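Visitor: kindly generate the corresponding structure for this input.
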Amino acid sequence: MKVGLAQIASTSSKQENLSMLSAAVRSAAADGAEVVVLPEFAMYNLPVPDSSFVEEAEPLDGPFATRVHGVAAREGVVVVFGMLESVGADRAANTIVVTSPADLSVTAYRKIHLYEAFGASESTLIQPAEDLAPVLFDAGGLRFGLNTCYDLRFPEVARRLVDEGADAVLLPASWAPGSRKEDHWSTLIRARAIENTVYYVGVGQAPPISVGNSMCVDPMGVVIAQLGEQPGVMVVDVDAERIAQVRRVNPCLTDRRFVVNPA
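Guide: The predicted structure follows:
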């Protein structure tokens, strides 16, 4: 099946972001995508997060998600996008929503690992997920697992998704720039794909807020598609037979001698 990667540069204007999202989804659908992935904070973003992250948060059935569902219905695709979810007065949730032509909310994943590194403190404005269970959904005969940005640095997150049958892991992100950060992004995505023998799809915000560099890596660690610094859309094939082929050559999942358990 085909998966679309939609790298946009979200702003503080929800309407502008919705327009960018809609155009990107339309482009990916025209190229045959059945699932289209957008970045973390696709709904609302700032160069430096502030209290508006909480003030602008919405429920999962709020105006923005409802309009994205309308885009999914119009284009006939599953849309995966990041939003700020209202969960309380003091902090929001950093949530990835999956919406389909039929269902407003197929599922939602609230970010587990908040970005408390490289001088950042995401927990000031964002509430971490309380439910640590893996979140997956099915589309086009394949199973997709979800994680978000900083989760990439924790290999057990991807391994638990694979233990639940994920064929591909989708990683919406807003990977902040900094020393060696772009190298970390590409290296870690390839590592997660190789060690789990799955496709890994990382979709980031375009610069300057993020490093961009959205990419899809196959189960052997081959980068099969990659965007650079500009907003853009690309569509890739995610092939179940390729996964099976790689796992026949590299049976590391069946050779391992222990499993990852949740804390």
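
Visitor: use CA for all of it now, contacts and neighbours both
Guide: Noted.

Visitor: how close does the closest residue to Gly76 other than its chain neighbours sit to Ala73?
Guide: Take Gly76 and drop its neighbours on the chain: the residue closest to it by CA to CA, 6 or more residues apart in numbering is Pro101, 5.6 Å away. Distance of Pro101 to Ala73, given as CA to CA, to the nearest Å: 4 Å.

Visitor: and what of Pro231?
Guide: Distance from Pro231 to Ala73, by CA to CA: 23 Å.

Visitor: burial count for the nearest residue to Asp237 once chain neighbours are set aside?
Guide: In space, and not counting its chain neighbours, Asp237 is closest to Lys2: 4.5 Å by CA to CA, 6+ apart. Look at Lys2: counted by other CA atoms under 10 Å, it has 17 neighbours.

Visitor: Lys2 reaches Ala240, doesn't it?
Guide: No: Lys2 lies out of contact with Ala240 (CA atoms under 8 Å); the separation is 11.4 Å.

Visitor: which parts of the stretch 101-250 of the chain are strands?
Guide: Along the stretch 101-250 of the chain, counting by DSSP state E, counting those that start in this stretch, strands occupy 107-110, 136-139, 142-146, 168-173, 199-204, 215-217, 223-226, 232-237.

Visitor: who are the packing partners of the fourth one?
Guide: Right, strand 168-173. If you count contacts as 3 or more CA pairs under 8 Å, 6 or more residues apart in numbering; DSSP states H and E, strand 168-173 packs onto strand 142-146, strand 199-204.

Visitor: swap in the fifth one?
Guide: Here strand 199-204 touches strand 2-7, strand 168-173, helix 181-196, strand 215-217, going by 3+ CA pairs under 8 Å, 6+ apart.

Visitor: at 6 Å instead, please
Guide: With contacts taken as 3 or more CA pairs under 6 Å, 6 or more residues apart in numbering; DSSP states H and E, strand 199-204 sits against strand 168-173, strand 215-217.

Visitor: among the ones you listed, single out whichever gets nearest to Phe144.
Guide: strand 168-173 (5.1 Å; CA to CA).

Visitor: distance from that closest one to the middle of the chain?
Guide: Remark: strand 168-173 is offset 3 Å from the chain centroid, using CA atoms, centre = their mean, to the nearest Å.

Visitor: kindly report the same for stretch 162-173.
Guide: The answer for stretch 162-173 is 9 Å, by CA atoms, centre = their mean.

Visitor: compare with the first, here's sequence two:
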Amino acid sequence: MRIALAQILSGPDPAANLELVADYTQQAAEQGAALVVFPEATMRCFGRNLAEVAEPLDGLWATAVRRLAADNGTTVAVGMFTPAEDGRVLNTLLVTGPDVDAAYDKIHLYDAYGFAESDTVAPGDKPLVLDVAGVSVGLTTCYDVRFPGLYTALAEDGADVIGVAASWDAGPGKVEQWQLLTRARALDTTTFVLACGQADPAALGLSPAGTAPTGIGYSAVVGPTGETLAALGPEPGLLLHDLDLSLVEAARRAIPVLANRRF
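Guide: A predicted model of the protein is given here:
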């Protein structure tokens, strides 16, 4: 299975960000990607009013993403915001493509390092595993990666590949934490982890928006025994990689942590 990680730097304008989705999706599809993962907050970067752009899954922005996926014959996973019942928004990962139309609402909200995502974002409560081109794929978002139990649950639900779409906050040691956590979750679950984050604004000479998490880059494909198979730096870019799914079966024979787990 060929996958692509689209490490973009989204801005405040959903229409401009949709153009990025169109460009990267076309590039990935032309190179044979069956799945293209975009970062969290692709619709609008953090640090701006999210409620004023949030729309339902049948709204104009999501419908345009569906059309892009259909036109390019590939599945797209992209971060957006949908209205919540309590006046906040949901941090939603839309997954759409041939025979796929689903959404995951971020379960673990980023109330850490002085930022309170829960002030404006309501949590989801349902893990998501779906079939993409015959491969069982689980989806997570950013801060979720700090919670091994969610990843184990996805693997137990059949996931051989787990995507994490992020807008990872910058700061001392944060690149190292991102790399450690994504590799650990792959090893915890003996799955491939597709870690796609927002690019680092500083790499383009831009200043972050206050205390909002605007990205560090370093998207990566991690193998089921925890090795980094391919990775980007801090700048925007498109990473393509061919997943050998037989490595999942081999890892689970060699390191049967899911079968041996007692707690």
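
Visitor: returning to that earlier point: is it possible to export the helices and strands packed on strand 199-204 of structure 1 to CSV including mean neighbour count?
Guide: Shown next, in CSV, are those (neighbours: other CA atoms under 10 Å):
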stretch, mean neighbour count
strand 168-173, 28
strand 215-217, 28
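
Visitor: columns distance to Phe81 of structure 1 on top of these, output as CSV?
Guide: Shown next, in CSV, are those (distance: least, CA to CA, whole Å):
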stretch, distance to Phe81 of structure 1
strand 168-173, 7
strand 215-217, 16
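
Visitor: of those, which is nearest Ser179 of structure 1?
Guide: Per CA to CA, nearest to Ser179 of structure 1 of these: strand 168-173, 17.5 Å.

Visitor: now do that closest one against strand 142-146, angle only.
Guide: 30 degrees (axes from the mean of the first three to the mean of the last three CA atoms, to 10 degrees).

Visitor: where does strand 168-173 of structure 1 end up in structure 2?
Guide: Using TM-score structural alignment, strand 168-173 of structure 1 corresponds to residues 161-166 of structure 2.

Visitor: helices of structure 1, start to end?
Guide: Along structure 1, counting by DSSP state H, helices occupy 14-30, 52-55, 63-75, 155-163, 181-196, 240-249, 252-255.

Visitor: reformat those as a markdown table; add mean neighbour count.
Guide: Putting the helices of structure 1 into a markdown table (neighbours: other CA under 10 Å) gives the following:
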| stretch | mean neighbour count |
| --- | --- |
| helix 14-30 | 19 |
| helix 52-55 | 18 |
| helix 63-75 | 20 |
| helix 155-163 | 20 |
| helix 181-196 | 19 |
| helix 240-249 | 14 |
| helix 252-255 | 12 |
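
Visitor: let me have these in TSV, extended by distance to Gly145 of structure 1.
Guide: Formatted as TSV, the helices of structure 1 follow (distance: least, CA to CA, whole Å):
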stretch	distance to Gly145 of structure 1
helix 14-30	20
helix 52-55	26
helix 63-75	19
helix 155-163	6
helix 181-196	12
helix 240-249	15
helix 252-255	17
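
Visitor: on that earlier part again, what's the closest of the helices and strands packed on strand 168-173 of structure 1 to Ser179 of structure 1?
Guide: Using CA to CA, those put strand 199-204 closest to Ser179 of structure 1, at 17.3 Å.

Visitor: counterpart of Ala108 of structure 1 over in structure 2?
Guide: So, by TM-score structural alignment, Ala108 of structure 1 is matched to Ala103.

Visitor: any idea how far its match is from Arg88 of structure 2?
Guide: 17 Å.

Visitor: hang on, the earlier thing: return the most buried member of the helices and strands packed on strand 168-173 of structure 1.
Guide: strand 199-204 (a mean of 31; mean count of other CA atoms under 10 Å).

Visitor: which residues of structure 2 does that one align to?
Guide: Going by TM-score structural alignment: strand 199-204 of structure 1 matches residues 192-197.

Visitor: quick check: the gap between the residue most central in space within structure 1 and Asn250 of structure 1.
Guide: For structure 1, the residue nearest the mean C-alpha position is Pro172 (2.3 Å; CA atoms, centre = their mean). Per CA to CA, Pro172 of structure 1 is found 27 Å from Asn250 of structure 1.

Visitor: next one: Lys2 of structure 1
Guide: Applying CA to CA to Lys2 of structure 1 and Asn250 of structure 1 gives a distance of 24 Å.

Visitor: if we can go back for a sec, go ahead and confirm the residue nearest to Gly76 of structure 1 touches Ala72.
Guide: Yes: Pro101 of structure 1 is within contact range of Ala72, at 5.1 Å (criterion: CA atoms under 6 Å).

Visitor: so who does Leu238 of structure 2 touch?
Guide: 5-6 (CA atoms under 6 Å, 6 or more residues apart in numbering).

Visitor: got the contact list for the nearest residue to Val37 of structure 1 once chain neighbours are set aside?
Guide: Leaving out its chain neighbours, the residue that sits closest to Val37 of structure 1 by CA to CA, 6+ apart is Val80, at 4.7 Å. For Val80 of structure 1, the contacting residues are 37, 97-98, by CA under 6 Å, 6+ apart.

Visitor: how does it look with 7 Å?
Guide: Residues near Val80 of structure 1 by CA atoms under 7 Å, 6 or more residues apart in numbering: 36-38, 96-99.

Visitor: can you tell me the closest non-neighbouring residue to Arg66 of structure 2?
Guide: Using CA to CA, 6+ apart, the nearest residue to Arg66 of structure 2 is Thr96, at 5.9 Å.

Visitor: number of nearby residues for the equivalent of the one you found over in structure 1?
Guide: With TM-score structural alignment as the criterion, Thr96 of structure 2 lines up with Thr99 in structure 1. The local packing of Thr99 of structure 1 (other CA under 10 Å) involves 26 other residues.

Visitor: do you know how far Thr99 of structure 1 is from Glu85 of structure 1?
Guide: 15 Å.

Visitor: what's next to the match of strand 199-204 of structure 1, contact-wise?
Guide: Contacts for stretch 192-197 of structure 2 (CA under 7 Å, 6+ apart): 5-7, 37-39, 160-168, 182, 186, 215, 217, 219-224.

Visitor: isn't Ala4 of structure 2 up against His241?
Guide: Yes: here Ala4 of structure 2 reaches His241: they are 6.5 Å apart, a contact under CA atoms under 7 Å.

Visitor: of these two, who's got more company?
Guide: Ala4 (27 against 17).

Visitor: which residues touch the more buried one?
Guide: 28, 33, 35-37, 238-241.

Visitor: could those go into a markdown table alongside distance to Arg48 of structure 2?
Guide: Below are the contacts of Ala4 of structure 2 laid out as a markdown table (distance: CA to CA, whole Å):
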| residue | distance to Arg48 of structure 2 |
| --- | --- |
| Ala28 | 29 |
| Ala33 | 32 |
| Leu35 | 29 |
| Val36 | 25 |
| Val37 | 23 |
| Leu238 | 25 |
| Leu239 | 28 |
| Leu240 | 31 |
| His241 | 33 |
